[in-house]
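Student: got a predicted structure plus its sequence, pasted below:
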Amino acid sequence: MPPGPFTRPAPSAQPASDVPSTSEGVDGCQGASTSTGPARAGSLEGTFAAILEGRRTKEQMAAALREMHRRGETAAEVEACVRAMLRRAVRLDPGYAVVDIGGTGGDRAGTFNISTVAALVVAACGVPVIKHGNRAVTGRCGSLDLLEALGVEIPPADRVVAQLDRYGFAVAATPLVHRFPAELNEVRRSLGFPSIFNLAGPIAHPAVELSGQIVGVGWLDALPAVTGALTRLGRTQVSVVHGAGTDEPTLTGPTLLYGRDGIRQITAGEYGLAQADTAALRGGAPAVNAAICRSVLTGEPGPRRDVVLLCAGLALWTAQVAPSVHEGIQRAAAAIDEGAARALLERLTTRQIRPLTPRGDPREGAALPRGDPPEGATAPRGDPSEGAVTPLSDGARSPQARQGSRSGVVMPWRGLLGGLVVPRRETRAARVPGRELGVVRASRQGFGGMGEVVPPSAAVGGVTGPGRAPLDGLRDTRCRLEIM
């Protein structure tokens, strides 16, 4: 394939004296590239482990990455790199599945951070997101650069789950969860082209359970290696995209989609979104991209909003939160238009946040459901199967909460999905006289996170209000809560 926007950037020439022989390039030993089978797989993983543990010189690292890039990385190599990365990573286990959107980078398209903005929108839809990302290596603004410019905290690895429980969105910084040796980072910056770590990075997500993931690939000829590696790893809830020379869905032309329905080509027009040229999606330095992010999340119309909706809609469909990409786009648009996306960003970037745990016994809380029955607070003490409902005005605090007792109040989330959760980890079903409510599987989501609405017969804890639709049979309705 001739060089162009759909092929990987070629490595720049290096003096022969600076590069070890290619026979040592991948494994650092003669003849390793000719073996096959399990021994070869083990050898490959060992090679990447040696690189990640700093047991190779910078010259050897550079030679290995150049050789793989020159001939094209294979699915077996990407798989081995992912496995080696995950063995060394800090694994994140919030007790429930999460979603992420990320790409290889390295496409040199200069677009703003579409996937990161879309990830914020997905979280605003009530779907827990751990954004796995890095600073710019081959571009101008990586996801961490953008989030830092917005004022979002980049937590250490041991605080990522707490951030997720609190906001429904968390940041897993590659340097903090994968701990690459400094020499490898220096080598990657010096190469001038994206390496196998660009391909493996998005796949090596540190979360223990992913319910959905978008992996963008920036150059067309790397798609077989990425999709092949995902197959070898047994990943199913993943969509791989390549958008007209970029590592994201695009409005500028067709987007190749490798998903659970097979391989297909999608366009913006299929979903009522206008086509746009690349210049309309261009970004810049972190401050520029932060301004773009704020404009999208506050509802500014145009191509930037549309491409974020397409990306977020694909993620919601991939995670089976939405039955179709079109429905996912509609939900993403509602999260922006109803203020949930802006409110999430405000909470993430506000340092003085009201505590999200009820006072007193953490097992006790209160629900302020919307609609019928009237808004009220539940103070479930006594009979473990029932709770008393006391009318309250929208936005009011429970008198019990003000007095520091064992109840709190759950506020509606700006009209997003209505109503919902008794925020405690050990919960029990509750009833309103004459009406049985649905139940939330709280897990560790109970404090400031999301709940999954299930029928009362499947109750395992947590209480929901009615929201905008009957609860019976709903399994994917999400909500947010804030304890006053």
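Tutor: Yep, that arrived. These figures come from a predicted structure and were not determined experimentally.

Student: from here on, just use CA atoms for contacts and neighbour counts.
Tutor: OK.

Student: and L150, what does it touch?
Tutor: Counting by C-alpha atoms under 8 Å, 6 or more residues apart in numbering, L150 touches A287, A290, T349.

Student: try 6 Å
Tutor: Listed by C-alpha atoms under 6 Å, 6 or more residues apart in numbering, the contact set of L150 reads A290.

Student: distance of it from T174?
Tutor: Applying C-alpha to C-alpha, to the nearest Å, one obtains 18 Å for the distance of L150 from T174.

Student: ok, now L344?
Tutor: To T174, L344 is 23 Å away according to C-alpha to C-alpha.

Student: just R304 next, same as before
Tutor: Distance, R304 to T174, by C-alpha to C-alpha: 26 Å.

Student: now swap in Q213 and tell me
Tutor: Taken as C-alpha to C-alpha, the span from Q213 to T174 is 17 Å.

Student: and R56, by the same measure?
Tutor: Taken as C-alpha to C-alpha, the spacing of R56 relative to T174 amounts to 21 Å.

Student: which one of these two is surrounded by more residues?
Tutor: T174 (22 against 18; other C-alpha atoms under 10 Å).

Student: so that one touches R135, yeah?
Tutor: No: contact status for T174 versus R135: not in contact, 8.4 Å apart, counting by C-alpha atoms under 6 Å.

Student: run a quick neighbour tally on the closest residue to L344 other than its chain neighbours.
Tutor: Residue nearest to L344 in three dimensions, not counting chain neighbours: A124, with 6.3 Å by C-alpha to C-alpha, 6 or more residues apart in numbering. The burial metric for A124, expressed as a neighbour count using other C-alpha under 10 Å, is 32.

Student: check it against this one:
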Amino acid sequence: MNLNLIKEKIFNSKNISANETKFIFDLIMNGEISEVEAAGILIGLKTKSESKDEILGAAKSMREKSLKISSPENTIDTCGTGGDMSGTLNISTSAAIVAASAGAKVAKHGNRSISSRSGSADMLEKIGYKISADQSYLENSLSKNNFCFLFAQYHHSAMKHVINVRKQLGTRTIFNLLGPLTNPANTKKQLLGVFDSKWVRIHCEVLKDLGSNHALVVHGEDGLDEISLSAHTKIAELKDGLITEYVFNPQDYGYALIKNSDIQGKDPDYNAKTFMQMLEGLNKKFQHIVELNAGAALYLSQQSKSFKEGFKLARHVIETNITKQFVKKIIKN
């Protein structure tokens, strides 16, 4: 393939194929393209808006270059794109822990804070969880404890070639869309939140092309990259090879709406403390939005047959101290 011809397409606002995108991102991730060229490509893609095939090709490149672990068949991830600028507590990380305590196997992919004050890695460290890059440790933790945390910086070392470019650009690029699509455990089931509704269908189609067999891609109408408790949530569900789109209303399941200001996060210490307080029954509004997202994860992992059953199970493990004891277990190991 010809790099200059592909760049010319991008600069003329033409979409490129998945294969062309993979070719160009392989060069970027190998450090074979200058930072100026990489910046031009990223801005060109952003300006015209990234297509499904471009996201697919870039995700394939990142997956190939990641440090992988093996995982059981029903393993799930609850990683979102971030970037919703909502500043909430760590909802998806909390939901991952609750779901794991209820029997789901969760390979949580995440990073340090980028667009929020507390990323998943930051919060987990503050509750005492050991972040590791050791493959056997991670696989053993997932097998025995139902949970492991896959720290993006440990598993995607090729990203070092674009760190400076991304910092200098100071704006969202295609890389903000790729994180949830590149889980090193190659999970086939996923709860994936996106920061803009235009990516709901596209990300679901990309997951299908990447081999996922059951996924929920979600975007709250209030802007959250989670299943929201302050608004309806747009969902695209991949199941049995088909994608279905619908709108989720938490009030249909007996939940009262909250304000996002009720679940505002702060620094990692505060977010970790609030999570632990939730396990003591001290923050019901936060608990309820965690139930929604953990319940959806439990539905994906086949621990429940429906959203309703999943929400009930998530509430049960929180309110009977099962999750609290589970946290103590994963901190010790």
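Tutor: Noted; the coordinates are in hand. These numbers come from a predicted model, not from an experiment.

Student: what strand or helix carries the aligned residue in the first structure for D122 of the second structure?
Tutor: D122 of the second structure maps onto D145 in the first structure, with residues paired by TM-score structural alignment. For D145 of the first structure, the enclosing helix or strand under DSSP states H and E is helix 143-150.

Student: check contacts around K208 of the second structure.
Tutor: So K208 of the second structure contacts nothing (C-alpha under 6 Å, 6+ apart).

Student: and the match of D122 of the second structure, how many residues sit next to it?
Tutor: Neighbourhood size, D145 of the first structure [other C-alpha under 10 Å]: 21.

Student: now the one 3 residues further on
Tutor: Neighbour count of E148 of the first structure, defined by other C-alpha under 10 Å: 17.

Student: how many residues are close by the closest residue to it other than its chain neighbours?
Tutor: If you skip the residues right next to it in sequence, E148 of the first structure has I154 as its closest partner in space, 7.1 Å away by C-alpha to C-alpha, 6+ apart. When neighbours are defined as other C-alpha under 10 Å, I154 of the first structure has 18 of them.

Student: residues near T88 of the second structure, how many?
Tutor: By the criterion of other C-alpha under 10 Å, T88 of the second structure has 20 neighbours.

Student: need the counterpart of it in the first structure.
Tutor: Pairing criterion TM-score structural alignment: the partner of T88 of the second structure within the first structure is identified as T111.

Student: next one: the closest residue to that match other than its chain neighbours from P301 of the first structure, what distance?
Tutor: The shortest distance from T111 of the first structure to any residue that is not its chain neighbour, by C-alpha to C-alpha, 6+ apart, is 4.0 Å, and that residue is R282. Distance, R282 of the first structure to P301 of the first structure, by C-alpha to C-alpha: 16 Å.

Student: ok so, going back, distance from the helix holding D145 of the first structure to the second structure after superposition?
Tutor: Using mean C-alpha distance after the TM-score superposition for the first structure, helix 143-150 of the first structure ends up 1.2 Å from its aligned counterpart in the second structure, as a mean over the superposed pairs.

Student: just tell me the aligned range of the very next helix or strand once past that helix in the second structure.
Tutor: Stepping forward along the backbone from helix 143-150 of the first structure, the first helix or strand reached (DSSP H and E) is helix 160-167. Applying TM-score structural alignment, one finds that helix 160-167 of the first structure aligns to the residue range 138-145 of the second structure.

Student: following superposition onto the first structure, what is the mean distance for that stretch?
Tutor: Relative to the first structure, and after both are superposed, stretch 138-145 of the second structure has an average distance of 2.0 Å to its aligned residues, where the measure is mean C-alpha distance after the TM-score superposition for the first structure.

Student: ok, which stretches of the stretch 201-333 of the second structure are strands?
Tutor: When assigned using DSSP state E, counting those that start in this stretch, the strands of the stretch 201-333 of the second structure occupy the ranges 214-220, 233-239, 242-248.

Student: which of these sits most buried?
Tutor: strand 214-220 (a mean of 28; mean count of other C-alpha atoms under 10 Å).
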